[in-house]
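Chemist: Predicted coordinates and the sequence they were generated for:
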Amino acid sequence: MAHCPFDFFTDGKKHNICLVGGGGKTTVMYELAAAWAACGRRVLVLTSTHILCPADGSFAGDVPAVQNLWQQGRYAVIGTPEFATGKLTLPPQSVYEALKLQADVILCEADGSRHHPCKVPAEYEPVILPDSDIVLAVAGMDALGNSLQQACQRPQLAAELLCCSAEKIIDAQMLASLLLSEQGTRKSVVVRAYYIVLNKCDLLKAAQQEEMLRLLVGAGMDEHRIWLRERGE
């Protein structure tokens, strides 16, 4: 992956990061996990909802297995297997409590989008870990030019939030509004640091990227907390 531009990536501090929003969260999460592990940091990966159980041997069923992966310079994925679906859910609290004290970085996928590039959370979403200090929002730029119905999970909620029809074509202003709304992607952030990954920016022309930045920064978002991420980084 290309170097993550966010300050927390290289500050050497312990962080507990929850990823929310649209499609691309899992990819970003694992890329960050691999990059931190390569730097010698003990990285713990989990979900507070559901993720596919990884097939690369990074799943660890107990505390010793996690420690073994760390000793190998790898990140460790923990969770409770759902054998019917092949997915992982939230790990047992006792396992998480034991490991969070030892981990240097914790990454948690705290939201689902069913591969839609953007979303508006339901009442029970997202499931942010109480001890997290950073929320990392992800939105796919392939949402632009498609309708809310096509590109947004829970399009009716998005339509209500934006006061428009679910058939409305998503433009930069609409996407920026979803990312910054406390009823949208910024829901439940409260006092946590908030960062945004604009995913698949290689699909945009330079002028469109600049417009997204202008809208987000103009609404009060720190430019240094926005990552214009291209596919393949």
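Modeler: That came through, no problem. Numbers count the residues shown, from 1 in each chain.
Chemist: Every contact and neighbour count from this point should use C-alpha atoms.
Modeler: Will do.
Chemist: now residue 59, nearest residue through space, not along the chain?
Modeler: residue 77 (4.5 Å; CA to CA, 6 or more residues apart in numbering).
Chemist: Would you quantify the distance from the one you found to residue 194?
Modeler: Applying CA to CA, to the nearest Å, the value for residue 77 to residue 194 is 24 Å.
Chemist: When these two are compared, which one has more neighbours?
Modeler: More crowded of residue 77 and residue 194, by other CA atoms under 10 Å: residue 77, with 27 against 20.
Chemist: quick one: that one and residue 63 touch, right?
Modeler: No: counting by CA atoms under 8 Å, residue 63 is not a contact partner of residue 77; they are 10.9 Å apart.
Chemist: Provide a list of residues in contact with residue 145.
Modeler: 169, 170, 171 (CA atoms under 8 Å, 6 or more residues apart in numbering).
Chemist: can you tell me how far the nearest residue to the last one once chain neighbours are set aside sits from residue 77?
Modeler: With CA to CA, 6+ apart as the criterion, residue 171 has its nearest non-adjacent residue at 5.4 Å, and that residue is residue 144. From residue 144 over to residue 77 the distance is 33 Å, taken as CA to CA.
Chemist: do the same with residue 96
Modeler: In terms of CA to CA, residue 96 sits 11 Å off from residue 77.
Chemist: Show me where the chain has its helices.
Modeler: 25-38, 63-71, 93-100, 148-151, 155-162, 172-180, 206-218 (DSSP state H).
Chemist: Could you look over those and pick the most buried one?
Modeler: helix 148-151 (a mean of 22; mean count of other CA atoms under 10 Å).
Chemist: Contacts for it next, please.
Modeler: Contacts for helix 148-151 (CA under 8 Å, 6+ apart): 116-118, 143, 155-156, 158-159, 166-170.
Chemist: Alongside the first one, take a look at this:
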Amino acid sequence: MSELTAALDAEGLVCVVGAGGKKTTMYALAAESDRAVVTATVRIPIFDPHVARVEVTEDPLATLVTADDWPLGLVPEREFEDRYRGYEPDTVDEIGAAHDGPVLVKADGARMRDFKAPGANEPRIPEQADTVIPVASAHVVGEPLSEELVHRPERVAAVAGIEVGDEITPEVVGRVLASPDGGLRGVPPGATAIPLVNKVDDEGDLEAAREIADAVLEHADRSIVPRVVLARMVDAEVREIVE
């Protein structure tokens, strides 16, 4: 098992949510596994270059029986030229139960932003998820809470107790990642959540990420959140683990 896979508890049915590197995280984990499945419960950009093969099928379990190309992408439909549609969460539960390797699931959207709080109808996490990875980027620290970097800034403001336009501090990011109305929303009973602070590119980012991790661990339910991972996922590099 790789350091990245171990740090993120990325075995079994693994759902990635949040903003600032969900897809990069999924593809990095898939590349480090012998038998990974990549799928989604929401729309997902075309990801064929990141897997050995994408199978577009309404019967993913039949595909799993004969699959021999890994990592394997499974989706039900190419909905738009640049997007696949995701499966219903109960179908992804069935994929997870039938597969003997990690099933990596994109479970919400963020419109290419670096930080977010979930909307009313998300995330779409399957009930049998083993691990949920809420992601945020260290690059938002020090920036104003606005739509330029943040998806649904008004929701972030409500969860963190600040106003749209205020400065995003490490405390704000940590509060949102640790909140049952933020990064921990929809985590099923019995699942583990491993928050991931991504885009830790330099020493300034590392300092900010450590402060975010401290805030997460201060505010989170520690029976659900055992640690926070600080990483640079573009290189699949774990920078630090904070427990």
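Modeler: Alright, I've got the coordinates. Because the structure is a prediction, the values reported are computed rather than measured.
Chemist: Need the TM-score from the superposition.
Modeler: The TM-score (TM-score structural alignment, normalised by the length of the first structure) is 0.83; 222 aligned residues with a CA RMSD of 2.6 Å.
Chemist: what do we get in the first structure for residue 183 of the second structure?
Modeler: Using TM-score structural alignment, the partner of residue 183 of the second structure in the first structure is residue 185.
Chemist: burial of its match, as a residue count?
Modeler: By other CA under 10 Å, the residues close to residue 185 of the first structure number 29.
Chemist: Kindly report the same for the one 3 residues further on.
Modeler: Neighbour count for residue 188 of the first structure, taken as other CA under 10 Å: 15.
Chemist: list the contacts for it?
Modeler: Here residue 188 of the first structure is in contact with 126, 128, 182 (CA under 8 Å, 6+ apart).
Chemist: Spatially nearest residue to the equivalent of residue 86 of the second structure over in the first structure (excluding sequence neighbours)?
Modeler: Counting by TM-score structural alignment, residue 86 of the second structure lines up with residue 90 in the first structure. Nearest-residue entry for residue 90 of the first structure: residue 48, 4.8 Å, with adjacent residues in sequence omitted and distances by CA to CA, 6+ apart.
Chemist: can I assume that neighbour is in contact with residue 96?
Modeler: No: assessed by CA under 8 Å, residue 48 of the first structure is found out of contact with residue 96, at 11.2 Å.
Chemist: rewinding a little: find residues that contact each of residue 77 and residue 63 of the first structure.
Modeler: With CA under 8 Å, 6+ apart, residue 77 of the first structure and residue 63 have no common neighbours.
Chemist: re the thing from before, possible to save the contacts of helix 148-151 of the first structure as CSV with distance to residue 224 of the first structure?
Modeler: CSV is the format used below for those (distance: CA to CA, whole Å):
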residue, distance to residue 224 of the first structure
116, 25
117, 22
118, 21
143, 23
155, 30
156, 32
158, 27
159, 29
166, 32
167, 33
168, 30
169, 28
170, 25
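Chemist: nearest to residue 21 of the first structure, of these?
Modeler: Proximity of the contacts of helix 148-151 of the first structure to residue 21 of the first structure was ranked by CA to CA; the top entry is residue 118 with 6.1 Å.
Chemist: The closest one - how many residues pack around it?
Modeler: 33.
Chemist: Residue in the second structure paired with it?
Modeler: Under TM-score structural alignment, residue 118 of the first structure pairs with residue 115 in the second structure.
Chemist: And that match, how close does it get to residue 24 of the second structure?
Modeler: 15 Å.
Chemist: show me what contacts the match of residue 86 of the second structure?
Modeler: 46, 47, 48, 49, 50, 79, 80.
Chemist: From those residues, which land in strands?
Modeler: Using DSSP state E, the subset of those located in strands is 46, 47, 80.
Chemist: out of those residues, which are buried?
Modeler: Among those, those buried by neighbour count (16 or more other CA atoms under 10 Å) are 46, 47, 80.
Chemist: And the first one? What does it align with in the second structure?
Modeler: Across the two structures, residue 46 of the first structure finds its equivalent in residue 39 of the second structure, going by TM-score structural alignment.
Chemist: quick one: that match and residue 108 touch, right?
Modeler: No: using CA under 8 Å as the test, residue 39 of the second structure is too far from residue 108 to be in contact (11.8 Å).
Chemist: Spatially, which residue comes closest to residue 132 of the first structure, not counting chain neighbours?
Modeler: Per CA to CA, 6+ apart, closest to residue 132 of the first structure is residue 16, 4.5 Å.
Chemist: In the second structure, what sits opposite that neighbour in the alignment?
Modeler: In the second structure, the residue matched to residue 16 of the first structure (TM-score structural alignment) is residue 13.
Chemist: check contacts around its match.
Modeler: Shown in contact with residue 13 of the second structure (CA under 8 Å, 6+ apart): 93, 96, 102, 103, 104, 105, 128, 129, 130, 131.
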